[in-house]
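In: please work out how this folds:
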Amino acid sequence: VADHSVQVDKFGTTYALLENRAIEYKRNEERYVALKWAQKNFRNLKIVPPGNGIVHQVNIEFLARVVMNEGGILYPDTVIGTDSHTTMVNGISVLGWGVGGLEAETVMVGEPSFIIVPEVVGVNLKGFPREGVTATDIVLSVTEFLRKKDVVGKFVEYYGDGLKFLSAQDKTTISNMSPEYGATVGFFPPTRGTIKYLQLTGRNADHVKVVEEYLKKQGMFYDGKKKKYDVDLEFDLSTVEPSIAGPTNPEDRISISNTGQIRKIITEYLRKEVGSEQIRTFPLKINGQNTELRDGAVAIAAITSCTNTSNPDVLIGAALLAKNAVERGLQRKPFVKTSFAPGSPVVTEYLRSSNLEPYLEGLGFHVVGYGCTTCIGNSGPLIREVEEAIKENKIYTAAVLSGNRNFEGRINPSVKGSYLASPMLVVAYAIAGRMDINFDEEPIGLDPNGNPVFLKEIWPSKETIGEYEAKFMKRGQYVDRRDKIFEGVDEWEKLKIPEGSKFEFDQKSTYVREPPWFGVPSTLVDVKNARILAIFGDRITTDHISPAGSIVQDMDKYRKIWKEMQSGNTVAIDHADSPAAKYLMENGISPDEFNSFGARRGNHEVMLRGGFSNPKIRNLMVDTVGGYTIHYPSGRKMTFYDASMKYKEEGVPLVVFAGKMYGAGSSRDWASKVTYLMGIRAVIAESFERIHRSNLANMGVIPIELSTSQLSLKGDETVDVDLSSIKEGGTVTVTIKGQQGERRVEGKVRLDTKDEVEYCRSGNILNYTLKKL
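Out: This next block holds a predicted model:
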């Protein structure tokens, strides 16, 4: 399912969808040709073309079968996916989780997927949600709760009386964010609600009947009886309150009434950046309209992401909120970039049939695409005047989105904080225009007569939302889309693919290059006199390691460099501090054609140069934020890419030290690929997130766990690691040599299976698999 490439370049008009689609195909034609060619030449591959929705919503609405029926043999449906939010399907009782692309590729050619038998954590849901509480509020609260319970690598199963107050779509929202609370899965057992969802979404009636009968006869249908779990927890739904999460972590929940916490975040930024805690206001003119931009302003308001756009409760709720707001004469603030990216065209169908779509559009929430957009970091540029004001005055602005991740620098490099919220609250913040509003005490806006309007006055009731769902959501809407799910838009159908069963790589391409993964040596060789490329703290995410969004922050700077290059100034390129941008310009690509790192994943040269280049990454070896390190013994400060290439020229291996939760976030296998390409032999951290640990092992990079916080490293040390005789789950000696002498510490090798050891012995999992074919 191709869903990660569409960007919000155009917004706020009825033409935004078509314009963004045209731009998407222009940028990604080479990649889409490769996909279309692969579909033709691989018998077990089907492509859901771009523009048909987000993979997880497509899965729950159309692809998942819950029970498989092959030649009369019935067995439970399962899935592994190359996106960490594959767990969304757990909400309709399909066991599935995310894996790295490397592992998925080998499974496609017949290799098994290995997992150590996990602990199972039962979560007893009790109570019922209060009026005004959404599934988004519940999942943000559950994420906060379970992160504190350390469920990393464990299976979570929900049970209890609270299940009957959750729809299937509510459950998929909660399951979707399993990676955010650390679990491998967040499973809901099948109930009558599961069967009703299959019926609503157009599954064949005979199949649905078989599903129900099979699950009941196998004892898998939820019966309310207490099961035995390794760990048993309790979560009270009645304690959940309207919430957001941010500014940089999904588990950092904030009640919307706790404006003091949000103001503290803003003032701490101001004290650090401008030397004062005073919230400032700046005059601004946008499209001829006078307005003011203050610290705490909302610069992006995006209804986006499979997490929430699969749930009609919050989407119809957002549309009804918009309807009530428009009828009271309210508008969004002119400095807010608004967008609406449903995970399925079915959403548009029921919003149109209910005549609610015009009200969302009245507040600027026009459909911009059917894909991940802002949630993956493809928010596009801010309104130009807003961007310039932020840059000139260091204004604290925020993004508010109905997504699942908000890591530093992910959503947009110009905003200082990103907050996860329900679609209903996204609309509310777009109208209010600032994050530090107390909706209980302050009006969301003024009507045309100057009278205050409070959020509670325009917030739709659960009863009203339910009435709209019952009247306007029809099985036929899903049946119609099911018949078209593998069809492409005109741009897809017009793509011309090369002939032949062997794909011919164009080595001049800046999008799709032949990768260097094959024919590489074993990585189970002792590391001697390695240098430290980086020392990180806790929570280094895969977004930090391999960004997916914009290749550069300051486009104007690179446009000037490009202009000088075109005028014959051959040294202008030396001013480029982004190795990836420099590479692209040297290959004739203008800054306006850079696209994103996510779109350039078919070119290892671009991705290598983007390794550890996130503008928010903090390497404790340097005194600045961003993608820099110190090369030793020269002591020179340089980009991670430049340093790694210099070490490679010198024949020096590398290691990285980090704190807890290294590799949190996306299942992005490029985070392990760039690690390998940079010559990093081992990552030594206090703990790893599940998928990234697996990806490192699959790529031949050795994950080692030990307490790094007590090492007091400076970065000029050299490191030896004895790797030649390691075993799965064994220990390894790490020798650190510095000015204070030599230290030996024992670490745990996080190669968890014999197969992972063999992958490393073969160089990587792809080499291992190729040898077996």
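In: going forward, measure contacts and count neighbours with C-alpha atoms only.
Out: Will do.
In: which residues are in contact with stretch 495-515?
Out: Contacting residues not belonging to stretch 495-515 are listed as 29-34, 36-37, 41, 584, 587, 599-604, 606 [Cα atoms under 8 Å, 6 or more residues apart in numbering].
In: tell me the gap between that stretch and the middle of its chain.
Out: 28 Å (Cα atoms, centre = their mean, to the nearest Å).
In: skipping adjacent residues, who's closest to V745 in space?
Out: The shortest distance from V745 to any non-neighbouring residue, by Cα to Cα, 6 or more residues apart in numbering, is to V734 (5.3 Å).
In: my guess is the one you found meets V721, correct?
Out: Yes: in this structure, V734 is within contact of V721 by Cα atoms under 8 Å, at 4.8 Å.
In: now the helices for the stretch 251-400 of the chain?
Out: For the stretch 251-400 of the chain, the helices defined by DSSP state H, counting those that start in this stretch cover 259-273, 306-309, 312-327, 345-353, 357-362, 384-393.
In: over to the stretch 501-650 of the chain?
Out: Under DSSP H, counting those that start in this stretch, the stretch 501-650 of the chain gives helices at 542-545, 555-566, 579-586, 604-609, 640-650.
In: deepest-packed of those, please.
Out: Across these, the average number of neighbours (mean count of other Cα atoms under 10 Å) peaks for helix 542-545, which reaches a mean of 26.
In: okay, the helices of the stretch 251-400 of the chain in CSV with mean neighbour count and distance to D170 next?
Out: Shown next, in CSV, are these (neighbours: other Cα atoms under 10 Å; distance: least, Cα to Cα, whole Å):
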stretch, mean neighbour count, distance to D170
helix 259-273, 16, 27
helix 306-309, 28, 9
helix 312-327, 24, 8
helix 345-353, 19, 16
helix 357-362, 20, 22
helix 384-393, 15, 36
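In: need those in a markdown table (columns: distance to T769).
Out: Putting those into a markdown table (distance: least, Cα to Cα, whole Å) gives the following:
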| stretch | distance to T769 |
| --- | --- |
| helix 259-273 | 49 |
| helix 306-309 | 33 |
| helix 312-327 | 43 |
| helix 345-353 | 38 |
| helix 357-362 | 50 |
| helix 384-393 | 48 |
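In: for the comparison step, fold the sequence that follows:
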Amino acid sequence: MSAVNSFDSLDTLSVAGSDYQVFRIDAVEGYETLPFSLKVLLENLLRTEDGANVTADQIRALGSWDPAAEPDTEIQFTPARVVMQDFTGVPCIVDLATMREAVAALGGDPNKINPLAPAELVIDHSVIADLFGTADALERNVEIEYERNGERYQFLRWGQTAFDDFKVVPPGTGIVHQVNIEHLAKVTYTREVGGVLRAYPDTCVGTDSHTTMVNGLGVLGWGVGGIEAEAAMLGQPVSMLIPKVVGFKLTGSIPTGVTATDVVLTITEMLRKHGVVGKFVEFYGAGVAAVPLANRATIGNMSPEFGSTAAMFPIDDVTLDYLRLTGRSEAQVALVEAYSKLQSLWHDPSVEPRFSEYLELDLSTVVPSIAGPKRPQDRIELSVAKSAFEAALPAYATTASTPVPVTVGGEQFTLDNGAVTIAAITSCTNTSNPSVMLAAGLLARNAAQKGLKAKPWVKTTLAPGSKVVTDYYEKAGLTDDLEALGFYTVGYGCTTCIGNSGPLADEISTAINEHDLAVTAVLSGNRNFEGRINPDVKMNYLASPPLVIAYALAGSMNFDFEADALGTDRDGNDVYLRDIWPDAAEVQATIDSSIDTGMFDHQYASVFEGDERWRSLPTPDGATFEWDSESTYVRKPPYFDGMTLETTPVSDIAGARVLAKLGDSVTTDHISPAGSIKADSPAGQYLTEHGVDRKDFNSYGSRRGNHEVMIRGTFANIRLKNQLLDNVEGGFTRDFTQPDAPQAFIYDASERYQAAGVPLVIFAGKEYGSGSSRDWAAKGTSLLGVKAVIAESFERIHRSNLIGMGVIPLQFPAGETADSLGLDGTEEVSISGITALNEGTTPRTVRVTASPSAHSAAGKAVVEFDAVVRIDTPGEADYYRNGGILQYVLRSLV
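Out: This next block holds a predicted model:
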């Protein structure tokens, strides 16, 4: 029971012979017209009310929520569970293992460090598409995955046995978000509390920004950094302000030839333009009932691309049908229906909730689209894709056309700018959606029947988000057609979308790099940031799965699907995209005839057990982990070294130097890349020194359990542009500890600054830290010795992660930038007023003084300004005072 029940909301719900304790939201005035997502938060507060962290005043404030007001009421949200993927999950378990030792060192019980909220980790980020286009590609890629990642997997298996309430879905099963909607999500959660069975809304936070996919099921959840996820696992609520909620009305229906992917790219563009960072988006209106669950999930998945915290759909019959299809028990479906109706969480189009802002999309106006070449919100209508590519090309290529002859495997062809070198059906966004996956299969069948082939320079990969996709492709008889075009399954995981596209053929890679070609990738993913997909590929485009295949057939972005033929059929007739595009009725008929509940039952029956490879991994046991001092994958991090039970007062920053001056839209990919490790980079040098062969470097993402690699990889993206240097890309800076401040690796410069006791700051532009919720972007920043980041604006997760690692996020005054203030990064920077936090209050602004240094131009003036402190909640202030969220949790547990 919650310790306090000010609203007398406790009741009993009886469903199918079971009684459940529930906290009724109709006990709170104003509940009727709250948006769906805020009703879920209202129940959460009623259930966790304790009079201290969660108060009756907060509950009343939520009931009487004013949609027009600026968010200013802090609440504590306690998610039902935590979901993780292995890139971000491994550091979580490393940190928990380290905390066990730290608790013991401080005189506490190491077994206290255990997930208090159920946590599930899906290993989906590690498989790389090394092999493709052959029948044994899947088997070989999995084999290589185990060879590369055996150490990490042993560690995760240890965690599965050492920690209570922590489960691991082994490699080769699927993508976390797809597994979440198909199996893990309950929609209505049940748990025994104090001997009583309690029912409440399923909610979650996840260590991946696309956790929002589950919003399509009516489950409130979003991506948090690994740092916040650890705190949530350890029972810490997520501190947040009651957000603005944007009502998004869907009307009309999707026209023939248009896919769910086209819809989501249109919504992404609309919402980015509108501005929804930090807000909830909620879909409402009569049109919602016509949106299939798979399309809802596709839209929810892209929430981080529009910038919103969540993108919610309500619960209705469509939700129940999906739960039945995916093998949830009838008892669970009955509970979801009864609970949702009792709590007014059931979709009622006749009640229009109050929203902060309103948008509307008539689905019948959507047209086929792609997005690129570097951001998901840059939508391009397919009809003008060729001219848009031509317009974008000069920014990426030195000349408009550079045809280069290449021979691969005895086949000769010409490679030019715009060549599609990667065509990947990948990513939970679309592989969870049978309408686009079966459209791709049918398009492949039609193309194969006409004798069309993918171009020989295209790396064609198919990476389903769950094994159910393979089952329904088999049943529909489409597997052979996909393989005929080169689309063999390469793995069940994120692959290309997370940067695990694997290498291009050596001959192709050499031609690209020797002639500086601007080649392209087309993927059905959600992220296409620079440097993310493949180091050889400069321009990346998002497209629906059938369009991915179409581009593999075309072989170039310099292609007009209306006017240009994809090839000729066996009789020599030109074949156009319209000739092979599948009919919408046929796609639906194929869905109806080839997908059944038995597939989900079969594939998820033993989902946590794994195959022979997983089960035969030698696994250590014991409450604390035995660190291997030789490991280059899993090492004990230094966060708690020298930590005491008492906090150290926070101090102002004096005499800091600028480590990097960065522009707009610097993503967490720029700050902490997940992809390949270059041999001549500090991380590559470290691995070489530790006896790792270049072929075994693996990726930054897979080495996240080793802080030594990750510090060296911070700001190491090959496309990073540090404005302290002219026309230089990559992880470099000017090292002001040296005479004449020469160019140096950021890591090397940081080492010298830290040895000299010089604090560091970062200057940045708008939307700093957008992209994936990458905890290492904050951990690496902190370990490099950065004390403050001063930006024009921050993306939500990265801002809170910086605080979680003891780095203060500050904003330039409204309308001002580093450039408008005359800052060039050569200054010495001091920041005063931070010490006000020691008094228990958070200052609204602090004073920044940037003084010319010996490296500044002659006559440069002192610049002073008031920077806005972006510590937004009292909880965040507590974390910062403790030196970080993990230290705060550790002290509170001991």
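In: drop the TM-score for these two in here.
Out: Superposed pair, TM-score by TM-score structural alignment, normalised by the length of structure 1: 0.95. Supporting alignment: 745 aligned residues with a Cα RMSD of 1.3 Å.
In: when V734 and V721 of structure 1 are compared, which one has more neighbours?
Out: The neighbour comparison of V734 of structure 1 against V721 (other Cα atoms under 10 Å) goes to V721, with 23 against 20.
In: which residues does that one contact?
Out: Contacts of V721 of structure 1 (Cα under 8 Å, 6+ apart): D526, V527, K528, V732, T733, V734, T735.
In: show me what it lines up with in structure 2.
Out: Taking TM-score structural alignment, the alignment pairs V721 of structure 1 with I831 from structure 2.
In: SS state for that match?
Out: strand (DSSP: H, G, I helix; E, B strand; the rest coil).
In: top helix in structure 1 by residue count?
Out: helix 16-41 (DSSP state H).
In: so the helix or strand following that helix corresponds to what in structure 2?
Out: Following helix 16-41 of structure 1 in sequence order, the next helix or strand is helix 55-58 (DSSP states H and E). Matched against structure 2 by TM-score structural alignment, helix 55-58 of structure 1 falls on residues 176-179.
In: list the buried ones in that stretch?
Out: V176, H177, Q178, V179 (16 or more other Cα atoms under 10 Å).
In: looking at the residues you listed, spot the one nearest L38 of structure 2.
Out: Set against L38 of structure 2, the nearest of these by Cα to Cα is H177 (22.7 Å).
In: which of the contacts of stretch 495-515 of structure 1 are buried?
Out: Applying 16+ other Cα under 10 Å to the contacts of stretch 495-515 of structure 1 flags 29-34, 36-37, 584, 599-604, 606 as buried.
In: T319 of structure 2 in helix, strand or coil?
Out: Going by three-state DSSP: T319 of structure 2 is helix.
In: corresponding residue for it in structure 1?
Out: Checking TM-score structural alignment: T319 of structure 2 goes with T194.
In: wait, what's in contact with its match?
Out: I92, S93, A168.
In: what do you get for G246 of structure 1?
Out: D252, R253, I254, N406, G417, S418, Y419, L420.
In: spatially, what comes nearest to the residue mapped onto the second one from structure 2 if we skip its sequence neighbours?
Out: Read it as R253 of structure 1. Mapped onto structure 2 by TM-score structural alignment, R253 of structure 1 lines up with R379. Distances taken as Cα to Cα, 6+ apart place A371 nearest to R379 of structure 2, at 4.2 Å, with adjacent residues excluded.
In: surely that neighbour meets L542?
Out: Yes: A371 of structure 2 is within contact range of L542, at 5.1 Å (criterion: Cα under 8 Å).
In: so for the two, which residue has more residues nearby?
Out: L542 (32 against 27).
In: residue in structure 1 matching that one?
Out: Under TM-score structural alignment, L542 of structure 2 pairs with L420 in structure 1.
In: before we move on, what about S606 of structure 2?
Out: With TM-score structural alignment as the criterion, S606 of structure 2 pairs with K484.
In: from S344 of structure 1, how far out is its match?
Out: In this structure, K484 of structure 1 and S344 of structure 1 are 12 Å apart, going by Cα to Cα, to the nearest Å.
In: more neighbours: those two, which one.
Out: Using other Cα under 10 Å, the more surrounded residue of K484 of structure 1 and S344 is S344, with 26 against 11.
In: need the contact list for the more buried one.
Out: N52, G53, I54, Q57, V58, T309, S310, Y370.
In: out of those, which is nearest to R203 of structure 1?
Out: V58 (13.1 Å).
In: so where does the aligned partner of E144 of structure 1 in structure 2 fall, helix or strand?
Out: Using TM-score structural alignment, the equivalent of E144 of structure 1 in structure 2 is E269. Using DSSP H and E, E269 of structure 2 sits in helix 260-274.
In: what span of structure 1 lines up against the helix or strand following that helix?
Out: Heading C-terminal from helix 260-274 of structure 2, the first helix or strand you meet, by DSSP H and E, is strand 280-284. Mapped onto structure 1 using TM-score structural alignment, strand 280-284 of structure 2 covers residues 155-159.
In: which other residues reach the matching stretch?
Out: With Cα under 8 Å, 6+ apart as the criterion, stretch 155-159 of structure 1 contacts 118-125, 183-189, 224.
In: ChimeraX command for the buried members of these?
Out: Entered in ChimeraX, the line below selects the buried ones among these, by 16+ other Cα under 10 Å:
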select :120,121,122,123,124,125,183,184,185,186,187,188,189
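In: the nearest residue to W37 of structure 1 once chain neighbours are set aside and T769 of structure 1, how far apart?
Out: Leaving aside its sequence neighbours, W37 of structure 1 sits nearest to I497 (Cα to Cα, 6+ apart; 5.7 Å). Distance of I497 of structure 1 to T769 of structure 1, computed by Cα to Cα: 28 Å.
In: and what of I286 of structure 1?
Out: From I286 of structure 1 to T769 of structure 1 the distance is 56 Å (Cα to Cα).
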